[in-house]
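Asker: My questions are about this predicted structure, shown below with the sequence.
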Amino acid sequence: MLVLLDRDGVINEDRADFVKSPAELVFIPKALEAIARLNAHGHKLVIATNQSCIGRGIINEEQLAEIHGKLKDSLAKLSGRLDDILVAPDAPWTATDRRKPGAGMLIEAMRKFNVTAHETVFIGDSARDIEAANSANCHRILVQTGKGKKTLAEGVARHLMPVHIAKDLDEAASFILDGRF
């Protein structure tokens, strides 16, 4: 199975002022271990993340690479890895279809790994994540970390159903490993 992950609010703590340096990348408990567990069972893992901080001129691509370097190094210490990291650097006012709720990054990942939407699950914490997954026709898991509790409280639109609800990435990984998809 191809497991697509939002980054902020799913793997690391979401920040209103953006993650601007490796020091500001604070991992959600058990998130890295969940990725390593999925790796150990042969799943491909790809981050699909909006990073408008680039389009807004807050950080540049080199700084983002340093942030993702910390993520990759931290995963490697747990025998985990990412098969790819896809980024939509667009500012909201210049959004392309790559920027969620557009499905561009999700479709790109499915093509790259030659899998169907039925063989793909997207794990996110926001309505736009779930909308992107719905547009790409893949399975959807909403985690209650990051913006997840607020998203759930606001209600998930009927046309986006079915959406599985998980406490966090660790529980979402258990859903996948238990064969719910």
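Answerer: Looks like it came in fine.

Asker: From now on I want contacts and neighbour counts done on CA atoms only, so please keep to that.
Answerer: OK.

Asker: Helices of this protein, residue ranges please.
Answerer: 31-40, 52-55, 61-76, 104-112, 127-135, 148-154, 169-177 (DSSP state H).

Asker: Check which residues of the first one are buried.
Answerer: By 16 or more other CA atoms under 10 Å, the buried positions in helix 31-40 come out as 31-39.

Asker: still on that earlier bit, for Ala95, which of the helices of the chain is the nearest?
Answerer: Distance to Ala95, taken as CA to CA, is lowest for helix 52-55 among the helices of the chain, at 9.2 Å.

Asker: Mind listing residues that contact the closest one?
Answerer: 18, 59-61, 88-92 (CA atoms under 8 Å, 6 or more residues apart in numbering).

Asker: Now with 6 Å, please.
Answerer: Residues outside helix 52-55 that contact it (CA atoms under 6 Å, 6 or more residues apart in numbering): 59-60, 89-91.

Asker: And here is the other one:
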Amino acid sequence: MKLLILDRDGVINYDSDDYIKSVDEWIPLPGAITAIADLSKAGWTVAVATNQSGLARGYYTPATLDAMHQRLRQLVAEQGGEVGLIVHCPHGPDDGCACRKPKPGMLQQIAAHYGVSLAGLWFVGDSRGDLDAALAVDCQPVLVKTGKGERTLAKALPAGTLIFEDLAAVAAQLLH
């Protein structure tokens, strides 16, 4: 199985320090939807692992989050692709859960769902927490410069981290 795991905010859609709180605020980054659709059409399963502490903070409801993910699925489907499993952590940073990145719980959930080993699989994110989650389960950490990527790039990165301009560049590499 060809499995690619993506962070959401800052990788697939624009991120905001004020949180993405509605479907109207969920705006795909240029080329991201096409990248996911192209990967899907080429036989890749594209899963998503996203921290959503806005739920714990009361900024939006689970129904609103589901609507955002339905929008993502709809846009990718319109280009002939599909999105695989989407998992999210609804907890706040101080809740002590096992799923919130940099903890690896969501990545482990995706691996269990698909019955695969995470060793060597690419996990694409824009933050140090994403890279650390990848390392915790032996995934290949991949940083995109979108979202918080440039800020993350300004600090020391884990050895072996792959760096790309954006999700479209990741897809181009994988589809090469």
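Answerer: It's in. Computed from a predicted structure; not experimentally measured.

Asker: Let me see the TM-score of these two.
Answerer: Between these two chains, after superposing, the TM-score reads 0.96 (TM-score structural alignment, normalised by the length of structure 2); 175 aligned residues with a CA RMSD of 1.1 Å.

Asker: re earlier: of all the helices of structure 1, which lies closest to Leu2 of structure 1?
Answerer: Per CA to CA, nearest to Leu2 of structure 1 of the helices of structure 1: helix 104-112, 7.6 Å.

Asker: Now for the buried residues of helix 31-40 of structure 1: which two are most distant?
Answerer: Ala31 and Asn39 (12.6 Å).

Asker: Give the burial count for the closest residue in space to Gly148 of structure 1 that isn't next to it in sequence, as a bare number.
Answerer: The shortest distance from Gly148 of structure 1 to any non-neighbouring residue, by CA to CA, 6 or more residues apart in numbering, is to Asp125 (4.3 Å). Residues within reach of Asp125 of structure 1, counting by other CA atoms under 10 Å, total 30.

Asker: Ok, Leu82 of structure 1 next?
Answerer: 16.

Asker: Identify the residues contacting it.
Answerer: Leu82 of structure 1 neighbours (CA under 6 Å, 6+ apart): 45-46.

Asker: Tell me how far it lies from Pro89 of structure 1.
Answerer: In this view, Leu82 of structure 1 and Pro89 of structure 1 are 19 Å apart by CA to CA, to the nearest Å.

Asker: What is the neighbour count of the residue nearest to Arg98 of structure 1 when sequence neighbours are not counted?
Answerer: For Arg98 of structure 1, ignoring the flanking residues on the chain, the nearest one in space by CA to CA, 6+ apart is Gly104 at 4.1 Å. Neighbour count for Gly104 of structure 1, taken as other CA under 10 Å: 19.

Asker: Tell me the residue in structure 2 aligned with Gly104 of structure 1.
Answerer: Applying TM-score structural alignment, one finds that Gly104 of structure 1 aligns to Gly105 in structure 2.

Asker: Confirm for me that that match is in contact with Cys99.
Answerer: Yes: the pair Gly105 of structure 2 / Cys99 is scored as a contact, 3.9 Å apart, by CA atoms under 6 Å.

Asker: Report the contact partners of the residue positioned nearest the centre of structure 1.
Answerer: The centroid of structure 1 falls nearest to Asp6 when counting by CA atoms, centre = their mean (1.4 Å). By CA under 6 Å, 6+ apart, the contact set of Asp6 of structure 1 is 47-49, 124.

Asker: repeat that for 7 Å
Answerer: 47-49, 123-124 (CA atoms under 7 Å, 6 or more residues apart in numbering).

Asker: thinking again about what came up before, from the buried residues of helix 31-40 of structure 1, pick the one nearest Thr145 of structure 1.
Answerer: Nearest to Thr145 of structure 1 among those: Ala31, at 10.5 Å, using CA to CA.

Asker: Right, I'll leave it there.
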